[in-house]
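Colleague: Give me a 3D structure for the following:
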Amino acid sequence: MIDAIETLMRKLPAPHGKNAGVAAGIGLVFGGIGLAVYFRNIIDLILPVGIFLALAVVLGDYGVLAGAVIAAVYGYYRVIVAQEVAAENAIHQSSGV
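Modeller: Take a look at the predicted model:
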C-alpha cells in the first residue's frame, strides 16, 4: 500500500518551494483540505480525506486523531518524495541521460 502511494506521489506535480515541516503542520491542523490548498492539487484533498473517512468508520472517535496524524505524515512525505524526484531529475539532466 505504501509503495502504491509513493508511486502516485511521484506522478503528481512537484510542489516547488514547499517545506516538509509546514506541510506536516498544515496536515495535522487542517487535514486534507489544508494540504489541497497548500499544494494546489485536488489529489492532495482526496487521498488524506479518504483515509480519514475509512479510519473514522473503523475506529470511531479515535479515527479523527488517526486521520490528523495520517494527513500530517502524508504532507511531510509528499514534500520529501517531490524533493527526491527533483534531485533524481537534476542528476539525469546533468549526466546527459
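Colleague: C-alpha from now on. contacts and neighbour counts both.
Modeller: Will do.
Colleague: Show me the longest helix that occurs in the chain.
Modeller: helix 62-95 (DSSP state H).
Colleague: That one - contacts with which helices or strands?
Modeller: Applying 3 or more CA pairs under 8 Å, 6 or more residues apart in numbering; DSSP states H and E, one finds that helix 62-95 contacts helix 2-11, helix 20-39, helix 43-59.
Colleague: any chance of the ones you listed in CSV, with distance to residue 78 and mean neighbour count too?
Modeller: Formatted as CSV, the helices and strands packed on helix 62-95 follow (distance: least, CA to CA, whole Å; neighbours: other CA atoms under 10 Å):
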stretch, distance to residue 78, mean neighbour count
helix 2-11, 6, 12
helix 20-39, 8, 21
helix 43-59, 9, 17
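Colleague: Could you also give me the structure for this second sequence? I'd like to compare it with the first:
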Amino acid sequence: MPSAKGKDAGVACIVGFIFGGIGLAIYFRNVADLFLPLAVSLALGIMAGGIGVLAGALVAALWGYFRVQLSQ
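Modeller: Alright, predicted model coming up:
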C-alpha cells in the first residue's frame, strides 16, 4: 500500500466513519483501502443487523485513523 504520509488522521477517521471504504479509497487514492473496510462493514451488517452497520462504520473510521498513524 502506498504511504499515507501528509494525511491527517482525524480527517481520515471522519471520512471513514461517514463514507466508509469508498471515502477512504478516494482520500488515500488507493483501491486497497476500499476493499477491507467495505468487506468488514458488509459482513458486520449482515451478521449483526442494524448494530452491525454502526460497527462497520467504526471499523472503517479506525482503519483510516490507524493507517495514517502507522505511516508516520
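Colleague: circling back to that earlier point, can you put the helices and strands packed on helix 62-95 of the first structure in TSV and add distance to residue 67 of the first structure?
Modeller: Formatted as TSV, those follow (distance: least, CA to CA, whole Å):
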stretch	distance to residue 67 of the first structure
helix 2-11	16
helix 20-39	8
helix 43-59	4
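Colleague: Out of those helices, which gets nearest to residue 85 of the first structure?
Modeller: Of all those, helix 2-11 sits nearest to residue 85 of the first structure, with 6.9 Å by CA to CA.
Colleague: which other helices and strands contact that closest one?
Modeller: Judged by 3+ CA pairs under 8 Å, 6+ apart, helix 2-11 of the first structure is in contact with helix 62-95.
Colleague: now the helix it packs on and helix 20-39, what's the angle there?
Modeller: 90 degrees (axes from the mean of the first three to the mean of the last three CA atoms, to 10 degrees).
Colleague: which parts of helix 62-95 of the first structure are buried?
Modeller: Counting neighbours by 16 or more other CA atoms under 10 Å, one finds that the buried residues in helix 62-95 of the first structure are 63-83, 85.
Colleague: and residue 63 of the first structure, what is it in contact with?
Modeller: 52-53, 55-57 (CA atoms under 8 Å, 6 or more residues apart in numbering).
Colleague: Map it across to the second structure for me.
Modeller: Matched to the second structure by TM-score structural alignment, residue 63 of the first structure sits across from residue 52.
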